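Undergrad: only the shape, not the letters, is given here:
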C-alpha cells in the first residue's frame, strides 16, 4: 500500500507561524440521506466514531457497500470547527490523490481511441520537454502512470515547494502546471533510469494532465466531466477551480500539541484543479466511480486489466511495487484491494474496491495526519 502526497515537512518549516487563514462561513445545505434503519447502522457508526477519536479528526465519513446489504454512509463530528458545523453524509470534500485514478482512466480511454499508446515516449507526446526533463525520450506514458519514470516529486521532496505554500499560498494558487514544472521539475536529475525502480511522483500526473489536454484539445476538467462525471451522474464531483465554501474544511495538528489549525487555504493552493490531487467529490460519488470502473463500465476489459496489473521490479520489496496504473494495491484481510489513498495538509481520503466480494470502502477525515485503517478488515468481509 502506497500512501503519499502529504506535505511532511510543513510542521518543521512553520517554526512558530500563527497567521492562518480565517475559516469561511458554513456550507450551503445539501440533502443528507438517513441510514439509521440500516441493519448494521449501530455497528458501522460505532466503528466510525472510534476511528475519528483515535485520529483526532474534527470529522470523519465512512461508506460501506457490500453484496447482500444496502449501502451505508455515516458522518460524525464537524466539517467546520469555527462555526461548529456538523459533518453530513452528502458533504463535498477534497479527495487528494484519488484523483490519479480518474486521470489514469482518461489516459487509458485515449489509448482505446487510438490517440496514444502506453509505450509512447514523453518527448514525442510533448516535444517541448526534450532537454528539459532528462531522458524524456525514454520515459513512457506507462512510466508516468506507474510512477516508474524517476521524475522528482516536489510536493513531498522540495522544501522550496512547501515553503511557497506557507509563505504566500495565494500566489502559489495562481501558478499554472507549466509554471510548477518549470520551477520544480525541469532540469532536475531523475532518481533512476526510467523503468528500473519505483518512486511516487505527483509530477508524473502533472505531465499526464498536459498530455490529455494536448490530445483532446480540452481542459482536463472538461475531459473528466464529459467522460466520467456526467455519464455516471456524479453531480457533486468536479476538478475545475470553484468557490470552495461548500467543501469540508481541512485541519492539522501543526505542532504536535493536539491543537488543530484550519489549513484549508494550503490544501486549496496545493491541490485544487490539479491532475495529481484536485478533485472534489462526495462519498457516494466516489463509490459510484469505483463501482463503474471495477465492474467494467468505464474501460474495456483489456484496459482495466492493464490498469490493475501490478508493477513488478526487483527494486521493490518482494518484487511487487503494489501499484498498477494509477491504482494502489492494498494487502487486506479480504485479499488485495484496488484503489487509492489521498492526503494533503488537512485531509486524508481512501477509496478501495475489494474484488473478492465486490465491496467498496470510502473513508475520509478532515485531519491530514495518517491513520489506522484496520477497521476495514473488520467491516468489509
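TA: That came in fine, so what should we check first? Computed from a predicted model, the values in this text were never measured in an experiment. Numbering: from 1, shown residues only.
Undergrad: going forward, measure contacts and count neighbours with C-alpha atoms only.
TA: Fine.
Undergrad: you'd agree residue 78 is up against residue 86?
TA: Yes. In terms of Cα atoms under 8 Å, residue 78 counts as a neighbour of residue 86; the distance is 4.4 Å.
Undergrad: in what helix or strand does residue 123 lie?
TA: Using DSSP states H and E, residue 123 maps to helix 122-125.
Undergrad: show me the contact partners of that helix.
TA: For helix 122-125, the external contacting residues (Cα atoms under 8 Å, 6 or more residues apart in numbering) are 129-130, 136-141, 211.
Undergrad: nearest to residue 199, of those?
TA: Nearest to residue 199 among the contacts of helix 122-125 is residue 139, at 13.7 Å by Cα to Cα.
Undergrad: list the contacts of the closest one.
TA: 121-123, 149, 194-195.
Undergrad: out of the residues you listed, who has the most neighbours?
TA: Highest neighbour count within these: residue 149, with 30 neighbours (other Cα atoms under 10 Å).
Undergrad: below is structure B, check it against A:
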C-alpha cells in the first residue's frame, strides 16, 4: 500500500501556491514535516530534489521540490530520473554475485583469467587481484577518477558532448600506474574495479552489461525508471543537471565552453553524458525505484540466500580497517551514522548529480534523496546535497518514526 505522495513547486518559496498534496486522511503531520524538509533543502540552493521513504515493502512517502530545468522552470516530477552515480555499483555487484552462484564466475580468480589483457592497457594487479577484491575495493588497482587528464576530459574543460566513451576507454588513464598496495592489504575506493567487473560480466555472459542488469534485476522488480545511460535508451530522458563551479572545481576540472553559467556558483552540465562512468556510475533512476531496490536488498526476498550472505559479508583488509566504515560487496555500512544507529546502502556523485540510498540497520525504513547538482572536485567540505540528507532529512525521519538514540 502506498500511503501518499506529494509534489511541491518552487513557487512555494516565491510566495506562490504549491501543488495540492495528495494524502490519505490523518497524514497532515507527516505532510507538514516532510514539506518543511523539502523547503529547507531548496532554501540551501539545490536546484531540484526528489525524496522517497520506504517502510516495509511500500513507498511510505515521496515528494519533490524544485526544477528539472532551471531555465525552462520545469518542475521535478515524482518519476523524474536523476544520475545515481556509484549506486550503480550495487546493481553491478549483485549481477556479479549471481553469476558466481551460478558457477559462471569464480571470485577467487583474477581479471586476467577472463579478460584479454592484450586489449587493455598496462593495469597494475590485473593478474594478482582476486575478483572478490574488486567488489570490495581491496584490489590495490588505481582509480582513473582522480587522474588530472581524465577529470578535465570526463568532467571539465575538455568535455565533448557528442563523444560517447568506450567501456574501457577510461582505463587508458591508469596505464602504467603503480599498484596502490597488494590485494587485500588495504581499502581504497576505485572506479576502475567496477569498470573491470562490467567488462568481465560482458565477457562471460556474451551480453551487454545493461541487458544482464535489466533481465536479472530491473524487470523482476519492475524498476521501470532505471537505465544505464548512454548504453540504452532512456524514455523521456532525465533531468537537467548542474555542478558547483567552485574555485577548486575550476582549477582541477576547468570550465567547459559547453557548460553555461546557470547562476554565479552553478554551471549547467546538461550537455554532458554519463558514458564516462559506465559500470562505475552511469545509471539513472527515480527515488521511488531506488527505494524498491533498497527494500529488495534489505529484506533479501529477491536474492538467493547464498548471494545475499556473500553480498553483506565484510572482509576487513589486513591493514588499516576502519571499524566505523565497512565496504562489503557493492554495499557499505556506516556506524554510527545518527543517534548511534548504523545505516547500510550507497551514495553516488557524478558530474551534475548527487544521490543517497540508505536504510537504517535493523529496521525496514529506507531513505532516498536525489538532487540534480554535483559536487565532485569542488572541494566543498559539506556540500548542500550531503548536508540536506544528513542534517535535515535523516533527523526528520528519525523524529517521525520515533527512532530513539541507542
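TA: On my side now, so go ahead. Computed from a predicted model, the values in this text were never measured in an experiment.
Undergrad: circling back to that earlier point, which part of the second structure lines up with whatever helix or strand comes next after the helix holding residue 123 of the first structure?
TA: Going down the chain from helix 122-125 of the first structure, the next helix or strand is helix 141-146, by DSSP H and E. Aligned using TM-score structural alignment, helix 141-146 of the first structure spans residues 131-136 in the second structure.
Undergrad: buried set for that stretch?
TA: Residues of stretch 131-136 of the second structure classed as buried: 131-136 (neighbour count, 16 or more other Cα atoms under 10 Å).
Undergrad: just to revisit the earlier point, mean per-residue distance, the helix holding residue 123 of the first structure versus the second structure.
TA: Mean deviation of helix 122-125 of the first structure relative to the second structure after superposition (mean Cα distance after the TM-score superposition for the first structure): 1.6 Å.
Undergrad: gap between that helix and the chain center?
TA: Computed by Cα atoms, centre = their mean, to the nearest Å, the chain-centroid distance of helix 122-125 of the first structure equals 25 Å.
Undergrad: what does stretch 93-110 of the first structure give?
TA: Offset of stretch 93-110 of the first structure from its chain centre (Cα atoms, centre = their mean): 8 Å.
Undergrad: quick one: that stretch aligns where in the second structure?
TA: Residue span in the second structure matched to stretch 93-110 of the first structure, by TM-score structural alignment: 82-99.
Undergrad: the equivalent of residue 306 of the second structure over in the first structure: neighbouring residues, count only.
TA: Correspondence of residue 306 of the second structure to the first structure, assessed by TM-score structural alignment: residue 302. Neighbour count of residue 302 of the first structure, defined by other Cα under 10 Å: 11.
Undergrad: related to what we said a few turns ago, so which residues make contact with the match of helix 141-146 of the first structure?
TA: When contacts are defined by Cα under 8 Å, 6+ apart, stretch 131-136 of the second structure is touched by residues 93, 106-111, 139, 183-184, 187, 193-194, 197, 327-330.
Undergrad: now the buried members of the residues you listed.
TA: Neighbour counting with 16+ other Cα under 10 Å marks 93, 106-107, 110-111, 139, 183-184, 187, 193-194, 197, 327-330 as buried within the contacts of stretch 131-136 of the second structure.
Undergrad: show me which of these is closest to residue 61 of the second structure.
TA: The closest of these, once distances to residue 61 of the second structure are taken by Cα to Cα, is residue 330, at 26.3 Å.
Undergrad: okay, the helix or strand containing residue 213 of the first structure sits on what stretch of the second structure?
TA: Using DSSP H and E, residue 213 of the first structure sits in helix 202-216. The aligned range for helix 202-216 of the first structure in the second structure is 191-205, by TM-score structural alignment.
Undergrad: buried ones in that stretch?
TA: So, applying 16+ other Cα under 10 Å, buried residues of stretch 191-205 of the second structure: 191-202.
Undergrad: now do stretch 246-255 of the first structure
TA: For stretch 246-255 of the first structure, burial by neighbour count (16+ other Cα under 10 Å) applies to 246-254.
Undergrad: quick one: contacts of it?
TA: If you take Cα under 8 Å, 6+ apart as the criterion, stretch 246-255 of the first structure is touched by 10-11, 23, 26-28, 57-58, 79-80, 87, 91-94, 259-264, 267, 280, 345-347, 366-369.
Undergrad: what is the nearest of the buried residues of stretch 191-205 of the second structure to residue 60 of the second structure?
TA: residue 194 (32.2 Å).
Undergrad: and for the closest residue to that closest one other than its chain neighbours, the neighbour number?
TA: With sequence-adjacent residues excluded and distances taken as Cα to Cα, 6 or more residues apart in numbering, residue 194 of the second structure is closest to residue 280, at 5.1 Å. Other residues lying near residue 280 of the second structure total 26 when counted by other Cα under 10 Å.
Undergrad: for residue 280 of the second structure, which residues are in contact?
TA: Residues counted as contacts of residue 280 of the second structure (Cα under 8 Å, 6+ apart) are 85-86, 88-89, 191-195.
Undergrad: make TSV out of the residues you listed and add distance to residue 213 of the second structure.
TA: Formatted as TSV, the contacts of residue 280 of the second structure follow (distance: Cα to Cα, whole Å):
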residue	distance to residue 213 of the second structure
85	16
86	15
88	10
89	11
191	18
192	19
193	17
194	14
195	14
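Undergrad: and the helices in the stretch 51-200 of the second structure?
TA: Ranges of helices in the stretch 51-200 of the second structure, per DSSP state H, counting those that start in this stretch, are 88-101, 131-135, 148-155, 191-205.
Undergrad: mind checking which of these is nearest residue 364 of the second structure?
TA: With distances scored as Cα to Cα, the stretch of those nearest to residue 364 of the second structure is helix 88-101 (18.5 Å).
Undergrad: relative to helix 191-205, how tilted is that closest one?
TA: Relative orientation of helix 88-101 of the second structure versus helix 191-205 (axes from the mean of the first three to the mean of the last three Cα atoms, to 10 degrees): 40 degrees.
Undergrad: quick one: helix 88-101 of the second structure to the first structure mean distance?
TA: Taking mean Cα distance after the TM-score superposition for the first structure, the mean distance separating helix 88-101 of the second structure from the aligned residues in the first structure is 0.3 Å.
Undergrad: who are the packing partners of that helix?
TA: Packed against helix 88-101 of the second structure by the contact rule (3 or more Cα pairs under 8 Å, 6 or more residues apart in numbering; DSSP states H and E) you find helix 191-205, helix 209-213, helix 305-312.
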